[in-house]
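Colleague: From the sequence below, what's the structure:
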Amino acid sequence: MSNQRRKALKTILQLISNLLWVVGLIVILGGLYLLLLNYRQSSLFFCHKYIILPAVLAFLSAVLLVVSGCMGSWKSISNSPFLQGLFVYLLVVIFCLTCTASALAYFYSSQLDSELAPLSAAFHTYTGSSQDPNSQAVDATQKELQCCGVHDYRDWFETAWFNRTGGLSVPHSCCNSSFPSCSGTVDRPWELYSKGCKVKLELAVQFVLSLIIWCSPAVFLVELILFLIVGQLMTDQSLMGYEILIRK
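Modeller: Sure thing, here's the model as predicted:
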């Protein structure tokens, strides 16, 4: 391999590696928001806690993407067989994590309707108390997703909380932010969010799962290019010179 071709491979390796850690950093920041904020609020609405597993695996692979991207952009890797081998090992681990996360995300995407079965029960047991975790989750979800009720605001008519309040209003978290004077009264339904939380929650979770599914082939293509580049660099390592020792 000529020096010019080797230099070109090093440049491509560093460029793609820089792209890797940037993408990994973006996924990490997005994953932190989804895992620590959204799921903390709506975890009571899912049948199984392990529905979050695809996002956790994707988050771990993103962390390794940052590590491998920083390693690949390091100039010393192009001349060190040890660093090249470690780099390839990290890429293999990332590929395994990404494929596993993608397979789990595909499986859970077809189970969303049954996974959200506890959503109706959470609304029916709403008390409006700030000390009740269930009520806090309902209010936080309605504000965050801009929704009201399971399917729409009329679902509140069948709850015990609605009857205890005299049947005049729904929780204030149902109020559309476009109407500052909204008090949640049912005689002014245009001031309430029109869509139910089940549809909004399904769309939000489906978006995350679809993102994980489609990231897998993209990561595979990028890693395939890196495998070929590192393979070329590893096969061109200079061999140690040997000398014949003659005893006198």
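Colleague: alpha carbons only for contacts and neighbour counts from here, please
Modeller: Noted.
Colleague: and the top helix by length along the chain, what other elements does it pack with?
Modeller: Counting residues, the longest helix found in the chain (DSSP state H) is helix 197-235. On a contact count with 3 or more C-alpha pairs under 8 Å, 6 or more residues apart in numbering; DSSP states H and E, helix 197-235 meets helix 3-33, helix 53-72, helix 81-109, helix 133-145.
Colleague: and of those, who's closest to Y242?
Modeller: helix 81-109 (19.4 Å; C-alpha to C-alpha).
Colleague: Report the angle between the longest helix of the chain and helix 53-72.
Modeller: Calculated by axes from the mean of the first three to the mean of the last three C-alpha atoms, to 10 degrees, helix 197-235 forms an angle of 30 degrees with helix 53-72.
Colleague: structure for this one too, so we can compare:
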Amino acid sequence: MAWAGVSALRIHMNYQHFCDNPFLEVLGCLVVSTAPLLLLTGGLAVGISRWNTGPWQGLFLYGVVVLLCMEASSAVLARTSSCQRDWETHVLDDLLHQYGNQSDPKTKAVDRLQEKLQCCGIHNYTDWRVMGHFSAPTSCCQKIFSNCTGDLSTSQQLYQKGCLPKLEQLRKVVLSHMFWCCIGALVLELFAALISGFLMKQSPLSDYNILESGPRWRPKSRW
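Modeller: Next comes the predicted model:
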């Protein structure tokens, strides 16, 4: 789960220029914060196996309930989080039109996107020709071609797929992985909550004694 949360945060940091959904960062933070709480609850479960007492069971059950709420929220966010395709297309189109100055953060963002996802243009490399560029950036070049200059006439040296479908596929994979991790943990914790409730029902209140308030009355002896 921690890996899935960190992956969501990395995607948000690397590709935040291309997605308008702020819940991806919230989702990543929520899942990452769930991981240490899950370890703590596991430690409480070990404590219950040694000291089967009411306070330990109550604390464990409380931790399980908190985890259930956090993971249910994470699963819902992972299932519903998405970026608007039209908005992404508009942003990519705008960035590709402004591409040129190597010191510009937008130009660096486009190069970083194409190099990491091994893509070129929005839908494919021909988008650069449509936008009036005579060649594609060198970030579109496949790494196996060391002499690639981005010339559109040598398209076999360029990445064939566009960045928009690859970006969507990457996000779907991470969100799907996160969703099923949360669902799996959710099912396990439901069983843990049922077992804890059963143990609390079966465990006698041996840790508590009934105390009498006031002195005990004794009848006076006649002798």
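Colleague: Any chance of CSV for the helices and strands packed on helix 197-235 of the first structure, columns distance to C215 of the first structure and mean neighbour count?
Modeller: As requested, those are exported to CSV (distance: least, C-alpha to C-alpha, whole Å; neighbours: other C-alpha atoms under 10 Å):
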stretch, distance to C215 of the first structure, mean neighbour count
helix 3-33, 10, 17
helix 53-72, 9, 22
helix 81-109, 8, 19
helix 133-145, 25, 20
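Colleague: Need those in JSON lines (columns: distance to L116 of the first structure).
Modeller: Listed next are these as JSON lines, based on distance: least, C-alpha to C-alpha, whole Å:
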{"stretch": "helix 3-33", "distance to L116 of the first structure": "21"}
{"stretch": "helix 53-72", "distance to L116 of the first structure": "16"}
{"stretch": "helix 81-109", "distance to L116 of the first structure": "11"}
{"stretch": "helix 133-145", "distance to L116 of the first structure": "13"}
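Colleague: Let me know which of these is the nearest to S238 of the first structure.
Modeller: Judged by C-alpha to C-alpha, the one of those that comes nearest to S238 of the first structure is helix 81-109, at 10.5 Å.
Colleague: and whichever helix or strand comes after that closest one, how far from the second structure on average?
Modeller: Sequence order places helix 112-115 as the next helix or strand after helix 81-109 of the first structure, per DSSP states H and E. Helix 112-115 of the first structure differs from its equivalent in the second structure by a mean of 3.7 Å after superposition (mean C-alpha distance after the TM-score superposition for the first structure).
Colleague: who touches the following helix or strand past helix 112-115 of the first structure?
Modeller: Of the helices and strands lying after helix 112-115 of the first structure in sequence (DSSP H and E), the nearest is helix 118-124. For helix 118-124 of the first structure, contacts defined as C-alpha atoms under 8 Å, 6 or more residues apart in numbering pick out 44-47, 134-135, 138, 149-150, 156, 158-161, 198.
Colleague: I'd like to know which of those residues are buried.
Modeller: The neighbour-count test (16 or more other C-alpha atoms under 10 Å) marks L44, F45, F46, N134, S135, V138, G149, V150, W156, T159, W161, K198 as buried among the contacts of helix 118-124 of the first structure.
Colleague: out of the residues you listed, what pair is the most spread apart?
Modeller: Comparing all pairs in those by C-alpha to C-alpha, the longest separation belongs to F46 and W161, at 22.0 Å.
Colleague: picking that back up, of the contacts of helix 118-124 of the first structure, which belong to strands?
Modeller: With strands taken from DSSP state E, there is no overlap with those.
Colleague: from these, which is closest to R6 of the first structure?
Modeller: Out of those, the member with the shortest distance to R6 of the first structure (by C-alpha to C-alpha) is F46, at 52.6 Å.
Colleague: Map that closest one onto the second structure.
Modeller: Using TM-score structural alignment, the partner of F46 of the first structure in the second structure is C19.
Colleague: I figured that match was touching E88, is that so?
Modeller: Yes. Between C19 of the second structure and E88 a contact is recorded at 6.2 Å, counting by C-alpha atoms under 8 Å.
Colleague: re the thing from before, which one of the buried ones among the contacts of helix 118-124 of the first structure sits closest to A103 of the first structure?
Modeller: Scanning those for proximity to A103 of the first structure, where the rule is C-alpha to C-alpha, the winner is F46, at 19.4 Å.
Colleague: State the number of residues packed around P204 of the second structure.
Modeller: Residue neighbour count, defined by other C-alpha atoms under 10 Å, stands at 11 for P204 of the second structure.
Colleague: looking at this, it is in a strand?
Modeller: No. Counting by DSSP: H, G, I helix; E, B strand; the rest coil, P204 of the second structure is not part of a strand but coil.
Colleague: Go ahead and confirm L104 of the first structure touches A55.
Modeller: No. Here L104 of the first structure does not reach A55: they are 9.5 Å apart, not a contact under C-alpha under 8 Å.
Colleague: hmm, back to that, contacting residues around the match of F46 of the first structure?
Modeller: By C-alpha under 8 Å, 6+ apart, C19 of the second structure lies in contact with C83, Q84, W87, E88.
Colleague: tell me which of those are still there in the first structure?
Modeller: Checking the contacts of C19 of the second structure against the first structure (both residues aligned by TM-score structural alignment, their matches' C-alpha atoms under 8 Å), the contacts still present are W87, E88.
Colleague: Highest neighbour count among the contacts of C19 of the second structure?
Modeller: Sorting these by how many neighbours each has (other C-alpha under 10 Å) puts E88 first, at 19 neighbours.
Colleague: Kindly state which residue of the first structure is aligned to that residue.
Modeller: Per TM-score structural alignment, E88 of the second structure is aligned with L116.
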